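# sequence plus predicted model, see below.
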Amino acid sequence: MNTVKRTLRAAAVGMILMAGSGAAWAAEFSLSVNTALQPQDPLFKGLNAFKENVEKRSEGKISVRLFPGSQLGKDEDVLEQARAGAGVAVVVDGGRLAVYTKEFGVLGAPYLASGYDGVRKVVTSPMFETWVGNLRKAAGLQVLSFNWWQGERHLVTNVPVKVPADLAGIRMRTPGAPVWMETIRAMGATPTPMGWAEVYTAMQQKVIDALEAQSPAVYNSKLFEVAKYLTKSGHINLITGVVTSAAWFDGLPADLQKIVREEALKAGDIASRGTEASLADYEKQMAEKGMVVTEIDVTPFREATKSVYEKLGYGELHAELDKFLTN
């Protein structure tokens, strides 16, 4: 299986190199977009819209190719390709960008904002644009837009969970970014970083006991087959962005730069509203397949995770964002 994955990845990277040399497409510029999500995920509709509208508005000068299922590699690997100047982009959370620009990490902090409208206000603000500029300087990465909402993340377990104490001794998969790890630790579980593609097998083989994820991802990866309970903790409001190479972006004429960023923002709204509309249906389908979907009082989890902001040095920024979000 690993050999097959490496072969597919090598082929995908080869196509990027061909694109960069002009051999694969007649377009002047090409962009390959990588995502861990599958084509049936509502967010993928936004990526299709981005592809179609960029190619149309640029009159074919920009070609966009989409690679679901992390075909180009892990998010961190694709970010490194982008930093090296390749014409690649990745749908990525703020936690993975925090290693370059710390402020991005707060986007994955617990109970930051309510729903898509709340977090969208943050990622379309002048404050956020200063983070975008800092990321360019620090890492050579360009944010196209960061309004790709994948839903609130919930607990997926094989034991019922009502309060943080129920997670004691539970090995829970989470992305490896510090803010995610610390959030899971504060909730009472033992954070276990792991690539998303490995989660199903890890649950099946009991390498991990639980995970946390948004409902569309849980359903589309068929995790209801290996986990009994989905507990709606909503501890992280998962907002992601399309991030590419600053060098590739700077190589575009100004009019094409404008098109790419405008269409990324529009497509992010399409993806996010589609996600909003799909959540209840996903939960209904999982319940029909035997999963127990439970609403809980999240107050104990909210209280347990308050310390995450101070522990990771986001106390002042959290206060600033709280003030911004309530105005």
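Cool, got the structure. Residues are numbered from 1 along each chain as shown.
# please count neighbours and contacts with C-alpha atoms only from this point.
Will do.
# Val242 contacts Phe146, doesn't it?
Yes: Val242 is within contact range of Phe146, at 6.3 Å (criterion: Cα atoms under 8 Å).
# helices of this protein, start to end?
Counting by DSSP state H, the segments of the chain that form helices are 2-21, 42-57, 75-83, 94-97, 115-123, 126-139, 178-186, 199-204, 215-220, 246-250, 254-288, 299-304, 307-311, 315-326.
# tell me which residues of the fifth one are tucked away?
Read it as helix 115-123. Residues Gly115, Tyr116, Val119, Arg120, Val122, Val123 are the ones in helix 115-123 that count as buried (16 or more other Cα atoms under 10 Å).
# ditto for the first one
Within helix 2-21, the residues that count as buried by 16+ other Cα under 10 Å are Arg9, Ala12, Val13, Met15, Ile16, Ala19, Gly20.
# how near is the closest residue to Val106 other than its chain neighbours to Thr299?
Nearest-residue entry for Val106: Tyr314, 6.8 Å, with adjacent residues in sequence omitted and distances by Cα to Cα, 6 or more residues apart in numbering. According to Cα to Cα, to the nearest Å, Tyr314 and Thr299 sit 21 Å apart.
# another one to put next to it:
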Amino acid sequence: MALNRRQFGATAIGSMAAMWAAPSIAEGKKVSLKVGGQFADSHPSSKAMDTACAEIRQQSSGRIDIQFFPNAQLGSDAAMLTQVRSGALDMMTASGISMQVVSPIAGISGMAFAFSDYAHVWQAMDGDLGASIRTGLDKVGIFAFPKILDSGYRNITTSNHPIDSVEDLKGMKMRVPPSPVWVSLFTALGSSPTSITINELYSALQTKIVDGQENPLTIIESGKYFEVQKYCSITEHMWDGLWIIANGKRIKSLSSDDLALITKSFEAATDKQRTETERLNTDLEGSLKSKGLVFNRPEKSQFRKALTKAGFYADWKQKYGPEAWAVLERYSGSLA
């Protein structure tokens, strides 16, 4: 039924009043944010962050000027984490295991052989385990967005021989990220772990400072480690992800509308990135084989038995505490 003029006028005035009462996101205060990333711009996490930042700029008509800097342009993981905590850097992508130096519980999701498949990973990280990690980070001034990016299951590459058994790791010079979990894991397996940052890893492999390293296939491919490594052993010894984190005070100073827009864009990009990373970590094997990398699949149970015998799980259960460990085992099953 057609509106008469009086009805139309009242409707139009009401609509305009509603618009004036709730200004659009594009009309708010100018916001500038820098986000640091550690991996090459070709890595799925870097692509996801670049896409999300572009979406935020577009949705805010450029008012939220958020820029992503991949490939450790703003510093190593440790350097960027220090900057985020001090407020010198607004945001970054960060592995939970790398952040355990400032919040011990952050590394619990990287426990060796904890998650048998992706279904268990996402149940844990989108559930109580992820919530516990975010709460721990918040206590040290770090805000973590609700959904974690997928880095993938980690595998071992070597230059001298494949890893078919625990014995093959004895005395091997293994590069590991600067984190207590990684160091203790490979020490328990008998190798000689050396902490080297991701931006120095290629040269360390090229100059034989270390014999091998461990990473998901996406990082092995994007970092071009196949050029300086011969073997890839599919151990899937650890799952790892990247939290999108921010300086707590900085993020909480944003308006609720701005934070909602940023969160929504990050979550949409994360969902797509998870699907793409899972696919790539399967499909890349064929591509890497064509580039000369030789693959093998050792029996995983032998590594877990060796870790149990060495007291690895018992030690970390004590460090994390029974409450946090119980949350982990709700998704992983009994580990110790």
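Looks like it came in fine. For clarity, every value in this text was computed on a predicted model and none was experimentally measured.
# more crowded one of Tyr314 and Thr299 of the first structure?
Tyr314 (19 against 10; other Cα atoms under 10 Å).
# measure the aligned partner of Thr183 of the first structure in the second structure to Leu169 of the second structure for me?
Aligned by TM-score structural alignment, Thr183 of the first structure pairs with Leu185 of the second structure. Plainly put, Leu185 of the second structure is 12 Å away from Leu169 of the second structure if you go by Cα to Cα.
# do you know which of the helices of the first structure lies nearest Ala109 of the first structure?
helix 178-186 (5.9 Å; Cα to Cα).
# with the second structure overlaid, how far apart is that closest one on average?
Mean deviation of helix 178-186 of the first structure relative to the second structure after superposition (mean Cα distance after the TM-score superposition for the first structure): 1.2 Å.
# distance from that helix to the middle of the chain?
Distance of helix 178-186 of the first structure from the chain centroid (Cα atoms, centre = their mean, to the nearest Å) equals 16 Å.
# which strands and helices sit next to it?
Packing partners of helix 178-186 of the first structure (3 or more Cα pairs under 8 Å, 6 or more residues apart in numbering; DSSP states H and E): helix 94-97, strand 171-174, strand 190-193, helix 307-311.
# just name the most buried of these.
Greatest average neighbour count among these goes to strand 171-174 (a mean of 24), per mean count of other Cα atoms under 10 Å.
# give me the number of residues near the aligned residue in the second structure for Thr35 of the first structure?
In the second structure, the residue paired with Thr35 of the first structure is Gly37, using TM-score structural alignment. Around Gly37 of the second structure there are 26 other residues, counting by other Cα under 10 Å.
# how about the one 4 residues further on?
Taking other Cα under 10 Å as the criterion, the count of residues near Asp41 of the second structure is 19.
# what do you get for Ser287 of the second structure?
Residues contacting Ser287 of the second structure under the criterion other Cα under 10 Å number 11.
# residue in the first structure matching it?
Aligned partner of Ser287 of the second structure by TM-score structural alignment: Gln285.
# for the alignment partner in the second structure of Ala49 of the first structure, what are its contacts?
Matched by TM-score structural alignment, Ala49 of the first structure corresponds to Thr51 in the second structure. Going by Cα atoms under 8 Å, 6 or more residues apart in numbering, Thr51 of the second structure touches Ala269.
# leaving out chain neighbours, which residue sits closest to Ile156 of the second structure?
The shortest distance from Ile156 of the second structure to any non-neighbouring residue, by Cα to Cα, 6+ apart, is to Glu214 (4.2 Å).
# corresponding residue for that neighbour in the first structure?
Checking TM-score structural alignment: Glu214 of the second structure goes with Glu212.
# verify the stated contact: that match with Ile170.
No: if you go by Cα under 8 Å, Glu212 of the first structure and Ile170 don't touch, sitting 11.8 Å apart.
# let me see the contact set for the residue most central in space within the second structure.
In the second structure, the residue lying closest to the centroid (Cα atoms, centre = their mean) is Leu242, at 1.1 Å. Listed by Cα under 8 Å, 6+ apart, the contact set of Leu242 of the second structure reads Thr93, Ala94, Ser95, Gly96, Ile148, Leu149, Asp150, Ser151.
# I'd like those residues written out as TSV, with distance to Thr194 of the second structure added.
TSV is the format used below for those (distance: Cα to Cα, whole Å):
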residue	distance to Thr194 of the second structure
Thr93	23
Ala94	20
Ser95	18
Gly96	19
Ile148	27
Leu149	26
Asp150	25
Ser151	21
